[in-house]
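Trainee: Here is my input; please provide its structure:
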Amino acid sequence: MLKSEKQKNVVLSIAGSDPSGGAGIQADLKTFQSLGVHGLTAITCVTSQVPGKVLDIEPVSANSLRSQLDILFSEYQVSAIKTGLLYSSELIEVVLSSLDNNKIEVPLIVDPVMSSTSGTQLLNSTALTLYMKNLIPRSTLHTPNLPEAATLLGIEIESIESPIDCANLLYEKFSTPVLLKGGHFKSANATDFLVDESGAEQFSKTFSNRMPAHGTGCTYSASICACLGSGLNLHDSILKSKEYITRSIDQSVELVSGQFTLSHEINGSNLSI
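Mentor: Sure thing, here's the model as predicted:
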């Protein structure tokens, strides 16, 4: 039986807008819809981008972001939150204060977006400090890729030999569960590494040849958010989301030459929560 809108779990993405529809809040909303939850968004930035290219980033004002969050928290019972592109320390502070002021105590997924796939920097050093000191430690899960993990640890990528050791270092540093995404590691499989209070666990799928794909990190974290917001535990949320992102990549389409855009119309099985 289909859930009515009032019966649906409500989740929130705090992230940037991507006019190409492949990443950011657009990808998050598509993921939420596909997984059967109602998605809310609070926009942090308006970007001018397409797969493989970012021309401009225009952050919203602190007042605008605060107003978006306050009205959403006042009217909706949000069951989980994810953050994506937060851009500046000012906007990160707004997110933190809004969570505190509205007494929000729900799963928080932090996707530490620092640069685009094409290499454009999306987070300055001041914002990074606040990210590490205040945002990641309060998260339910943070989901860095290899370059982001190296930045968070203050080390060079080339010095990372073991992904599981890297994930353990992140857990020790922030004392909160981490899912280190394995897409940048040279391997036959795309293996992600979860470290939490229970220890370490791997989630693995065969690498897809439909790469580079735009919006994979956004979609993956949005799926985990949707699953946690629907009552699944962390392990099951990641397991289901690994299947979702794998199918999204496998069924992606090449709308821009040499760049794949994820599909959210997943064929082959019912992945709704």
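
Trainee: okay, CA-based contacts and neighbour counts for the rest of this
Mentor: Noted.

Trainee: Look up the closest residue to Glu105, ignoring the ones flanking it.
Mentor: Distance criterion C-alpha to C-alpha, 6 or more residues apart in numbering; nearest residue to Glu105, sequence neighbours excluded, is Leu99 at 7.9 Å.

Trainee: do you know how far the one you found is from Ser74?
Mentor: 12 Å (C-alpha to C-alpha, to the nearest Å).

Trainee: Between those two, which has more neighbouring residues?
Mentor: Neighbour totals were compared for Leu99 and Ser74, and Leu99 leads with 16 against 10 (other C-alpha atoms under 10 Å).

Trainee: any idea how far Leu135 is from that one?
Mentor: Distance of Leu99 to Leu135, computed by C-alpha to C-alpha: 11 Å.

Trainee: Over to Cys227?
Mentor: To Leu135, Cys227 is 21 Å away according to C-alpha to C-alpha.

Trainee: Look at those two and report which has more neighbours.
Mentor: When neighbours are counted by other C-alpha under 10 Å, Cys227 and Leu135 differ, and Cys227 comes out ahead with 28 against 21.

Trainee: What sits closest to that one if chain neighbours are left out?
Mentor: Nearest residue to Cys227, sequence neighbours excluded (C-alpha to C-alpha, 6+ apart): Ser237, at 5.1 Å.

Trainee: could you say which helix or strand contains that neighbour?
Mentor: Using DSSP states H and E, Ser237 falls within helix 234-250.

Trainee: Could you report the neighbour count for the residue nearest to Cys227?
Mentor: Using other C-alpha under 10 Å, Ser237 has 21 other residues around it.

Trainee: this one as well, want them side by side:
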Amino acid sequence: MKTNNYILTIAGLDPSSGAGITSDIKTFESHQLYGLSVCTAVTVQNDIDFKECVWMDKAVIISQIETLFERFEISVVKIGVIQSWEVLSLVLDSLHMLNPEIKIIIDPIIKASAGFDFHSLEHHDILDKIWSQCYIVTPNYDEIQLLYPDLSMEETIEHISSLTNIHLKGGHRKDKTGWDVLYHSKTVVKNITPKVEKVLQKHGSGCVLSAALASNMLLGQNIEEASINAKYYTETFLNSTDSLLGQHCYPTIKIKL
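Mentor: Below is the predicted model:
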């Protein structure tokens, strides 16, 4: 059971609010949680065109985090885009110092849909430390293949799942589009099949899923319940409008295992 309703997103500010901290806040509030936010970057974009990314200084990011923890009890954090693996590692160190029991959901945004690369291979050697400090990571099929270019996808999944849990988003799958896979507890593999035959494309859908997953964690759901309900919440979001920007609504139907 949750002890409070404060949940934190650490991510970028997307002016279209399709992705980033404003999208996360909308997802949190649709789960009846109060969303707090730390800004890591300001992007110059709309829902179809990415022009520029202005990064926040790492000291400012840490200061934002510390100031929020002075006031609020925070047990679950969702992390989106951050300038580098090195900065992400510093953020994780800070979070664990402030709350050693914190659950962290990382959505590893490596490339924008418009083609902008967020992460290089610099500091790639600290990835193992990063995975071991988070509770679950939520890459899609394109992103997970970019994390370890020298490994096959199967080898990458095996390696990361030995260090943390993985919710592998299936929107970019070639064989079974929309089939997500949850790897948890180092040995369990669970397929999460779509509930609808077709979904519409949306800007920021990956942010929505990871924020919904974080919300479900705070609401006391176990990892399988949280992942399944996040998947189906995202499907509802994807089909909520005909445009690239979706609408959020409170998830009235939830899976209970």
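
Trainee: The residue nearest to Cys227 of structure 1 corresponds to which position in structure 2?
Mentor: In structure 2, the residue matched to Ser237 of structure 1 (TM-score structural alignment) is Ala226.

Trainee: I'd assumed Asn216 was in contact with that match.
Mentor: Yes. Counting by C-alpha atoms under 8 Å, Ala226 of structure 2 touches Asn216, with 5.0 Å between them.

Trainee: Quick one: map Asp28 of structure 1 onto structure 2.
Mentor: Under TM-score structural alignment, Asp28 of structure 1 pairs with Asp24 in structure 2.

Trainee: again with Leu99 of structure 1
Mentor: Using TM-score structural alignment as the criterion, the counterpart of Leu99 of structure 1 in structure 2 is Leu95.

Trainee: any idea which element that match lies in?
Mentor: Element membership for Leu95 of structure 2, per DSSP H and E: helix 85-98.

Trainee: List the buried residues of the next helix or strand after that helix.
Mentor: Counting by DSSP H and E, the next helix or strand C-terminal to helix 85-98 of structure 2 is strand 103-106. For strand 103-106 of structure 2, a neighbour-count test (16 or more other C-alpha atoms under 10 Å) marks Lys103, Ile104, Ile105, Ile106 as buried.

Trainee: again with stretch 92-103 of structure 1
Mentor: Ile92, Glu93, Val94, Val95, Ser98, Leu99.

Trainee: Identify, from those, the entry nearest to Gln259 of structure 1.
Mentor: The closest of those to Gln259 of structure 1 turns out to be Ile92 (C-alpha to C-alpha; 30.5 Å).

Trainee: The closest one and Thr83 touch, don't they?
Mentor: No. The pair Ile92 of structure 1 and Thr83 fails to qualify as a contact (C-alpha under 8 Å) at a distance of 9.7 Å.

Trainee: which residues do those two both contact?
Mentor: Listed as contacting both Ile92 of structure 1 and Thr83 by C-alpha atoms under 8 Å, 6 or more residues apart in numbering is no residue at all.

Trainee: quick one: the strands in the stretch 151-257 of structure 2?
Mentor: Listed in chain order, the strands of the stretch 151-257 of structure 2 (DSSP state E, counting those that start in this stretch) span residues 165-168, 180-184, 188-192.

Trainee: against structure 1, where does the first one fall?
Mentor: So the one you mean is strand 165-168 of structure 2. Strand 165-168 of structure 2 corresponds to residues 177-180 in structure 1, going by TM-score structural alignment.

Trainee: next one: stretch 63-75 of structure 2
Mentor: Residues 67-79 of structure 1 are matched to stretch 63-75 of structure 2 when aligned by TM-score structural alignment.

Trainee: What residues of the matching stretch count as buried?
Mentor: By 16+ other C-alpha under 10 Å, the buried positions in stretch 67-79 of structure 1 come out as Gln68, Leu69, Asp70, Leu72, Phe73, Val78, Ser79.
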